[in-house]
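Colleague: Next input, structure requested:
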Amino acid sequence: MSQPTATPADIAASSDLTADRDRHTLSETACDLIVIEHRLRDVRRWTPETARAHLDAALSSVATALDALHAEYATRTTEQEQ
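Modeller: The predicted structure follows:
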């Protein structure tokens, strides 16, 4: 039996689906990080001053992750436009 060959249109469609799925995954991850950030801020309000440094470090990490995620999204969007 011969193997079916993929046409350029098939390859492009598959690539588009993968890109859409990656963008959706990035979007889901961003939403998760934003929820985590809000919860950390809520907890911080009720945390004694001595323990807030740990929450501040966690908030900083979430902010760094969101920045990296935004940069990755921008990179992928730019690559797709080319």
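Colleague: From here on, just use CA atoms for contacts and neighbour counts.
Modeller: OK.
Colleague: who does the helix or strand containing Gln80 touch, helix- and strand-wise?
Modeller: Assigned by DSSP states H and E, Gln80 belongs to helix 52-81. Counting by 3 or more CA pairs under 8 Å, 6 or more residues apart in numbering; DSSP states H and E, the packing neighbours recorded for helix 52-81 are helix 8-45.
Colleague: Tell me how far the helix it packs on lies from the chain's centre.
Modeller: 4 Å (CA atoms, centre = their mean, to the nearest Å).
Colleague: From the contact counts, what lies against it?
Modeller: Using 3+ CA pairs under 8 Å, 6+ apart: helix 8-45 touches helix 52-81.
Colleague: Now do the helix it packs on against helix 8-45: the angle between them, please.
Modeller: 160 degrees (axes from the mean of the first three to the mean of the last three CA atoms, to 10 degrees).
Colleague: I have a second one here; can you model it like the first so I can compare?
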Amino acid sequence: MEVIYIAVIYLILINLVGFFSMGVDKKKAKSNQWRIKEKTLFFIAVIGGSAGSVLGMKVFRHKTKHTAFVIGMPLILMVQTILLIFLFNK
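Modeller: A predicted model of the protein is given here:
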């Protein structure tokens, strides 16, 4: 398999994880159950799931009052986007 193909598949999967982790955490928050750690949500974003995490924040209206998430998640997405643009324009 080509490296780009593997990278695309990875990004799709990790962004799905980011998106659904926001939904799961929101559902658990509403029912006072065990929650996903904030550190884990950020880790998912840092390893490539930032677009899915940001989308999940908006769709599920989750973590939208937490400054660390409102600023941090889009910042991670912006840095990753710039890195991807830089890598593909070489």
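Colleague: TM-score for the pair, please.
Modeller: Once superposed, the chains reach a TM-score of 0.52 (TM-score structural alignment, normalised by the length of structure 1), with 61 aligned residues with a CA RMSD of 2.8 Å.
Colleague: related to what we said a few turns ago, what residues of the helix holding Gln80 of structure 1 count as buried?
Modeller: Judged by neighbour count using 16 or more other CA atoms under 10 Å, the buried positions of helix 52-81 of structure 1 are Ala58, Leu59, Val62, Leu66, Leu69, Tyr73.
Colleague: what does stretch 18-31 of structure 1 give?
Modeller: If you call a residue buried by 16+ other CA under 10 Å, then stretch 18-31 of structure 1 has these buried ones: Arg23, Leu26, Ala30.
Colleague: tell me, what residue is most central in structure 1?
Modeller: Leu26 (3.1 Å; CA atoms, centre = their mean).
Colleague: Show me what that residue aligns to in structure 2.
Modeller: Mapped onto structure 2 by TM-score structural alignment, Leu26 of structure 1 lines up with Leu11.
Colleague: from the buried residues of stretch 18-31 of structure 1, which is closest to Ala53 of structure 1?
Modeller: Ala30 (23.7 Å; CA to CA).
Colleague: Contact partners for the closest one?
Modeller: Leu66, Leu69 (CA atoms under 8 Å, 6 or more residues apart in numbering).
Colleague: Distance of it relative to Gln82 of structure 1?
Modeller: 25 Å (CA to CA, to the nearest Å).
Colleague: how much space between the match of Leu26 of structure 1 and Lys26 of structure 2?
Modeller: 23 Å.
Colleague: next one: Val70 of structure 2
Modeller: 15 Å.
Colleague: Over to Val17 of structure 2?
Modeller: From Val17 of structure 2 to Lys26 of structure 2 the distance is 14 Å (CA to CA).
Colleague: likewise Leu87 of structure 2?
Modeller: Counting by CA to CA, the gap from Leu87 of structure 2 to Lys26 of structure 2 is 35 Å.
Colleague: Repeat that for Leu77 of structure 2.
Modeller: 21 Å.
Colleague: now Ile44 of structure 2
Modeller: From Ile44 of structure 2 over to Lys26 of structure 2 (counting by CA to CA), the distance is 16 Å.
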